[in-house]
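**Student:** Okay, predicted coordinates and the sequence, questions at the end:
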Amino acid sequence: MEHQSPLRDGEERRDCAVPEDARAAQRDGEPGVELLHLAGLVSEDERAGSEDSRQPRKRRAPRDSARPELKDEGIQTRNNKKRKKNRNRSGKRKMVVRPNYFVGIQVSNPEVHRAVRGLQEKIVAAQPELRSTVIPTATLHVTLAVAHLPDPAHVARAAEVMKESLSVNRDLYNNPPVCLMFSGVKTFKNQVLFADIEGGESLLRIAGLAQALEESFEESGLVLPSRKSFQPHLTILKLSKDFGLKRKGILKITPSLYSDDRSMHFGQQVVRSVQLLSMNKPKDANGYYYCSHQEIFDVAGEESGDHSGCCEKPSLGKQPPPGVGGRRHLHSLAAVEGERRPATRAEDVVRMLLLVGAVSIGVAFLLRSFSAAK
């Protein structure tokens, strides 16, 4: 006997008998919505909507393929940039070559040093966090070119290239001498603060020298990691000296720190030589870069050697922690000037625990030996 569920009040029983064509559709494996439609339980609109939902969804096109015209025009899109970043034409990852030497002109005039030092002190007094970005006055220079010289053979080759390149036009820098005038304060994207060099014949001669050196280096097979447009300058502050400033929220050099000194005059520097300098080797006794080679010009006159108001003053750079002199760091039990630092309470406790532990091990060993002898 077929079981039927009871009806509620006012509810009429609906004939749910499935017609033969619906049964045939079920045998043929058609979807369940078709069965309900044939049985009269689903309307035509509901059936159409169900069929649409069963259609396979189209996969979303990649962001780059959605705009093929950008590829045709050679424009870099976001995904394209990610794929091509740090890769060369063969698809292999590029090797990052960093410069370790540079050709520069030493800025040694005490007048320039004192002016730079005065501006640095003013900025650090206004924002002490920038102390670590200060360029020591003893290292002031103007960069002409940078290079990657991996071994002494490449350094010797670079020195020979400098000698040959400067021997051709040496008189151009001897008579009259090149004199660089530093005036005005500018920045590179508020990341590097520098003193600008006034334009004129001297600047043109230095630009020609820089171009001649770069071309000679390339012809000799020496690696020049970067070939940017030549813009000679005298660096005063550089944020990249201290990456920890980003964690402190210092992302740029605030213009208000130097706004009153934009037209500041720093002095002049007579170019007496061109040097091949190492970025990584220890500084010399005067705090200047290690010089691997130097081409000296025939320039008359002597430069003042009084650096009491600049280089001989205490460094403005990042100060060591209290009790630590220079690069020397103190360990917990190190001696300072022949005297032992008094031990702290924690160190006394550690010593006592070590002593008790040693005594306990000794006593346990003796007891074990005594028991074994019995």
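**Tutor:** That came in fine, so what should we check first?

**Student:** going forward, measure contacts between C-alpha atoms and count neighbours the same way
**Tutor:** Will do.

**Student:** Determine the longest helix present in the protein.
**Tutor:** helix 345-373 (DSSP state H).

**Student:** by contact count, what packs against that helix?
**Tutor:** With contacts defined as 3 or more C-alpha pairs under 8 Å, 6 or more residues apart in numbering; DSSP states H and E, helix 345-373 has no packing partner among the helices and strands.

**Student:** Distance from the chain centre to it, please.
**Tutor:** 53 Å (C-alpha atoms, centre = their mean, to the nearest Å).

**Student:** Equivalent analysis for stretch 240-250, please.
**Tutor:** 11 Å.

**Student:** State the distance spanning the first to the last residue of it.
**Tutor:** Distance between the boundary residues of stretch 240-250 (C-alpha to C-alpha, to the nearest Å) amounts to 11 Å.

**Student:** now stretch 143-162
**Tutor:** End-to-end span of stretch 143-162 (C-alpha to C-alpha): 14 Å.

**Student:** same deal with stretch 35-51?
**Tutor:** Note: stretch 35-51 ends 13 Å apart using C-alpha to C-alpha.

**Student:** Then stretch 90-104?
**Tutor:** 35 Å.

**Student:** what sits up against it?
**Tutor:** Stretch 90-104 is touched from outside by 84, 86-88, 141-149, 224-225, 274-280, with contacts defined as C-alpha atoms under 8 Å, 6 or more residues apart in numbering.

**Student:** Put this next to the first one:
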Amino acid sequence: MREGKVANRRLFSLLISIPIHWSPPIFHYRYASRTSPATLPGPALPKSLNIALSYRSQPRLRTTLPSQSCIYSPSRHVTFHHTNTLTQVGEVVSVSGSIKKQEGGKKKKKKHSSKKTVEKMEAGDTSLRNLRPNYFVGIQISNEDIHKALIQIQEDMVSYDESLFRALVDVATSHITLLVVHVDTEEALSLATSALAKCGKQLMDDLSACPLQLTFSGISHFGHQVVYAQLVEDDHYHRLLDLAEYVRNVFGEGQVFMPDKRTLHPHLTIAKLSKAPRMRGKHAPRKIDPSSYKQHLDIHLGCQTVTGLQLLAMNKSKDHNRYYYNSAQVMFDIKCKDNMDHTQCCFPRRPILKSQRRT
């Protein structure tokens, strides 16, 4: 009994001797004990303890030690769970609403449904800017002549610099991207599928009667990081831009979240360095040398007839033809003359490194 009174007197003297700094509306109190445990409302505090408390409506105390945890409740009771003597307890964070326990100061990412995501972006919520696209609306490039031309360009690039092999895009996945979307729930996928079906219904008559012909000619790059085949900017090219704008408007009206608002620059990717990040023990160039494809700058690759639109998944496994997982598609009433036998260009996968070739 006497020891408890002594401890209380020591605690009172310490609190009086320590200045209180006014930082509205928070008071910071600092307590330290080295000789004996002190008594506060709730369980006894362990020895050698440094703690800072913040008083607001419902503050939350967050520990930086992974082996200990501490929560401060509105009733001003402090609860400690410890295995050894605590030497430091982390910062105090004031929050509104219910009190939640977080260890290590880490915050869990919040998941947003599709409609709420669109509403928040329209309201200017900046917390959703980092949502990455995981689906896209694309046009498949399946013309065999275009594939063969792409393979030839890639083989020459690898012959010039074998380290570019990891940056090459699989020719079997050749496509043109019209827009990218973020789909996080089954409801969002249903909205995206419905929007694609609406596009197909509205575009069916026009694109079936007058098919879209995309001609690829010439090679260019984006900042020496991406090498791509260019589209000839003819009447069909401008029809493609109008098509992409219409699809974007339909997806926007359908409450499908589109994180990328940049102007469309349709292209056919040949190689990109983002596929070959710099790794320990493996060399990857910082840029793609134009000399690796200079002999193909004016190459004519071929013409692709647009037979439909597809909703493709970026993160799901490829199909048996190594093409993107097709979640939904709309096909136009067009008889395509493309040769679907790709054994001379895509199967087996090319190019093949010299070290991988059988002698």
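**Tutor:** Ah, there it is. All values derive from a computational prediction rather than experimental measurement.

**Student:** Give me the subset of the contacts of stretch 90-104 of structure 1 lying in strands.
**Tutor:** 141, 142, 143, 144, 145, 146, 147, 274, 275, 276, 277, 278 (DSSP state E).

**Student:** The fifth one matches what in structure 2?
**Tutor:** Taking TM-score structural alignment, the alignment pairs residue 145 of structure 1 with residue 179 from structure 2.

**Student:** how deep is its match tucked in, by neighbour count?
**Tutor:** 24 (other C-alpha atoms under 10 Å).

**Student:** Over to residue 16 of structure 2?
**Tutor:** Residue 16 of structure 2, neighbours per other C-alpha under 10 Å, totals 9.

**Student:** Same question for residue 227 of structure 2.
**Tutor:** Residue 227 of structure 2, neighbours per other C-alpha under 10 Å, totals 25.

**Student:** Which residue of structure 1 is paired with it in the alignment?
**Tutor:** Per TM-score structural alignment, residue 227 of structure 2 is aligned with residue 193.

**Student:** thought its match was touching residue 240?
**Tutor:** No - judged on C-alpha atoms under 8 Å, residue 193 of structure 1 makes no contact with residue 240 at a distance of 11.4 Å.

**Student:** Alignment lookup: residue 154 of structure 1 to structure 2.
**Tutor:** Checking TM-score structural alignment: residue 154 of structure 1 goes with residue 188.

**Student:** Contacts for the helix or strand where that match lies, please.
**Tutor:** Using DSSP states H and E, the element containing residue 188 of structure 2 is helix 186-209. By C-alpha under 8 Å, 6+ apart, the list of residues contacting helix 186-209 of structure 2 from outside reads 113-115, 183, 246-247, 250-251, 254-256, 309-311, 327-334.

**Student:** Now do that helix and strand 175-181, the angle between them.
**Tutor:** 140 degrees (axes from the mean of the first three to the mean of the last three C-alpha atoms, to 10 degrees).

**Student:** Share the number of residues neighbouring the equivalent of residue 120 of structure 1 over in structure 2, please.
**Tutor:** In structure 2, the residue matched to residue 120 of structure 1 (TM-score structural alignment) is residue 154. Residue neighbour count, defined by other C-alpha under 10 Å, stands at 26 for residue 154 of structure 2.

**Student:** name the element residue 154 of structure 2 belongs to?
**Tutor:** In this assignment (DSSP H and E), residue 154 of structure 2 forms part of helix 144-160.

**Student:** mean shift between that helix and structure 1?
**Tutor:** Compared with structure 1 after fitting, helix 144-160 of structure 2 has a mean deviation of 0.5 Å; criterion: mean C-alpha distance after the TM-score superposition for structure 1.

**Student:** That helix: how far from the chain's middle?
**Tutor:** Per C-alpha atoms, centre = their mean, the centroid offset for helix 144-160 of structure 2 relative to its chain is 30 Å.

**Student:** For it, name the packing helices and strands.
**Tutor:** The contact analysis (3+ C-alpha pairs under 8 Å, 6+ apart) places helix 144-160 of structure 2 against strand 300-305.

**Student:** Now do the strand it packs on against helix 144-160: the angle between them, please.
**Tutor:** 140 degrees.

**Student:** on that earlier part again, excluding sequence neighbours, find me the nearest residue to the match of residue 227 of structure 2.
**Tutor:** With C-alpha to C-alpha, 6 or more residues apart in numbering as the criterion, residue 193 of structure 1 has its nearest non-adjacent residue at 4.5 Å, and that residue is residue 187.

**Student:** Buried ones only from the contacts of stretch 90-104 of structure 1, please, as a PyMOL command.
**Tutor:** A single PyMOL command selects the buried members of the contacts of stretch 90-104 of structure 1 (16 or more other C-alpha atoms under 10 Å):
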select buried, resi 141+142+143+144+145+146+147+148+149+224+274+275+276+277+278
